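Enquirer: below is the structure, and that's it, no one-letter string:
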């Protein structure tokens, strides 16, 4: 993937090292879990949007990880921070692609900000830790990203690579697009009126799969600059496979509960990403077929 020549965004806020480091372990009756147990809990938290820090405790291991991350992310000798540059250029590319898509449909694209952080962060949606993983907050229209997630995704989940990392960012920008189009509000209302948790989860799955599809649309429309290879595309497929709800549930608890899915199965995530990638058309990202979500506003 050629990302070095992508346009840079001015909307990256780098808050790494600006406060909120590691936290101590749980006192009193709390339980500190180490090794593989803590890792699995953290991974489940990342992809299900659950803050597991109150279970895993954090402590010295988390602090050491953050210190190591800070040391590697900021280059010595006055060299630029490659992680920040990568994120800035991927974000810049999404701004260019979605700006063009919206303009062609008589709309104006409002660019989101992306916040880089380490450990924990305060957002308009509340306080979050790295256990939550990358997320989009509609209240302040910002994407929040602890870049150590990229390392864990590659080392622990079998995903990773430049285009896989770009896919993660593009997925979160997909949520911003949904917010601008009013789809997120529709889903929120539908979930609040759902009679069962399983029914509410189906709306969440539709939202996440559409964000995957929008990420694929970006991948297709930016390909003239990124010159993607089949290896690059396979990286995204591997990542989508690794972060499917069924794959994570098998890893975390040994069995699968489809009614509890909130992001979609591995196969669903791959299929919808590829739908967007093959078409380059957001109108193909109709993940809410058969529901009361109106997607007529898709650009």
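Expert: Good, I have the coordinates. Because the structure is a prediction, the values reported are computed rather than measured.

Enquirer: going forward, measure contacts between C-alpha atoms and count neighbours the same way
Expert: Noted.

Enquirer: show me the strands in this structure, by range?
Expert: In the chain, the strands defined using DSSP state E lie at 12-14, 113-117, 120-123, 126-129, 135-137, 142-146.

Enquirer: would you turn the ones you listed into JSON lines with mean neighbour count and distance to residue 194?
Expert: Compiled in JSON lines, the strands of the chain are given as follows (neighbours: other C-alpha atoms under 10 Å; distance: least, C-alpha to C-alpha, whole Å):
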{"stretch": "strand 12-14", "mean neighbour count": "17", "distance to residue 194": "37"}
{"stretch": "strand 113-117", "mean neighbour count": "22", "distance to residue 194": "32"}
{"stretch": "strand 120-123", "mean neighbour count": "18", "distance to residue 194": "27"}
{"stretch": "strand 126-129", "mean neighbour count": "16", "distance to residue 194": "24"}
{"stretch": "strand 135-137", "mean neighbour count": "22", "distance to residue 194": "22"}
{"stretch": "strand 142-146", "mean neighbour count": "24", "distance to residue 194": "27"}
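
Enquirer: this is the comparison structure:
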């Protein structure tokens, strides 16, 4: 992905020097992880085995790797701002209000609960912000088998897509329904939310190439692989479990790839209506 030297976003809230202490996730911490899953973060909790997970050190020195990761995220966020501003104008007939992205190291807090490296990136409707510990990119590469800078960009685009859903009123309406139905039905709605975000991410990838020429050979394959590796069935299988569809909250690997590809091929937000799609 070609991103160096490009415009960065002003909508970055950098908390990487403000944290402190080591986070051991267990007991109430595990409940916090499950709660964050409700708000559509990347669900890596099937990988959490045993009583706790070390979340790492909050704050501390900003390394060169941290600096580069922060700049990469900022450039990617700036790209989403330009893409969605234009798409809202041309396809929605409205103004897009960009999301704020919070960078942190180790641990931080949000209205949706505590965040740590174990929770993965997530969008919090409570303050309309995306939370991201860039160490998750290392987790993606080493533990989830999803490496590459465009795979990381896909994760950012996916979380921004949840903000797009919030701007469109989709997220609030879907979550309202989720609170009124059974857990299994709530999970099924969550899957549709996540797959729509994947479809929106595909639209972003298409527009990023058209506008900025930022894609290089193999980038789309990286994003597709990332979508595949964070499918519910793959995560559960890699955690040594038999996949249980009624517990899925993000969709299968095949579904996540399929909906990303739909957005990529069409560029039309109407094609991303997962809520009326049969089958997914």
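Expert: Perfect, I can see it now. Source: prediction; values computed, not measured.

Enquirer: TM-score for these two?
Expert: The pair, once superposed, lands on a TM-score of 0.86 when counted by TM-score structural alignment, normalised by the length of structure 2; 263 aligned residues with a C-alpha RMSD of 2.6 Å.

Enquirer: picking up where we left off before, how about the strands of structure 1, which one is nearest residue 166 of structure 1?
Expert: Taking C-alpha to C-alpha, strand 142-146 is the member of those nearest to residue 166 of structure 1, at 12.0 Å.

Enquirer: which stretch of structure 2 lines up against the closest one?
Expert: Using TM-score structural alignment, strand 142-146 of structure 1 lines up with residues 129-133 of structure 2.

Enquirer: picking up where we left off before, any idea which of the strands of structure 1 gets closest to residue 213 of structure 1?
Expert: Comparison of these against residue 213 of structure 1 by C-alpha to C-alpha identifies strand 135-137 as nearest, at 16.2 Å.

Enquirer: quickly note the distance from residue 260 of structure 2 to residue 154 of structure 2.
Expert: 10 Å (C-alpha to C-alpha, to the nearest Å).

Enquirer: an error on my part: the question was meant for residue 244 of structure 2.
Expert: Separation of residue 244 of structure 2 from residue 154 of structure 2 (C-alpha to C-alpha): 26 Å.

Enquirer: neighbour count winner among those two?
Expert: residue 154 (25 against 11; other C-alpha atoms under 10 Å).

Enquirer: nearest residue to the more buried one in space, please, no chain neighbours.
Expert: Distance criterion C-alpha to C-alpha, 6 or more residues apart in numbering; nearest residue to residue 154 of structure 2, sequence neighbours excluded, is residue 223 at 5.8 Å.

Enquirer: please apply the same query to residue 171 of structure 2.
Expert: Using C-alpha to C-alpha, 6+ apart, the nearest residue to residue 171 of structure 2 is residue 165, at 5.3 Å.

Enquirer: what's that neighbour aligned with over in structure 1?
Expert: By TM-score structural alignment, residue 165 of structure 2 lines up with residue 178.

Enquirer: what's the answer for residue 79 of structure 2, then?
Expert: With the correspondence set by TM-score structural alignment, residue 79 of structure 2 lines up against residue 93 in structure 1.

Enquirer: what does residue 31 of structure 2 give?
Expert: When structure 1 is aligned by TM-score structural alignment, no residue sits opposite residue 31 of structure 2.

Enquirer: show me what counts as buried in the strand or helix carrying residue 31 of structure 2.
Expert: Per DSSP states H and E, residue 31 of structure 2 falls inside helix 28-38. Neighbour counts over helix 28-38 of structure 2 (16 or more other C-alpha atoms under 10 Å) mark 29, 30, 32, 33, 34, 35, 36, 37, 38 as buried.

Enquirer: before I go, just wanted to say thanks for your time.
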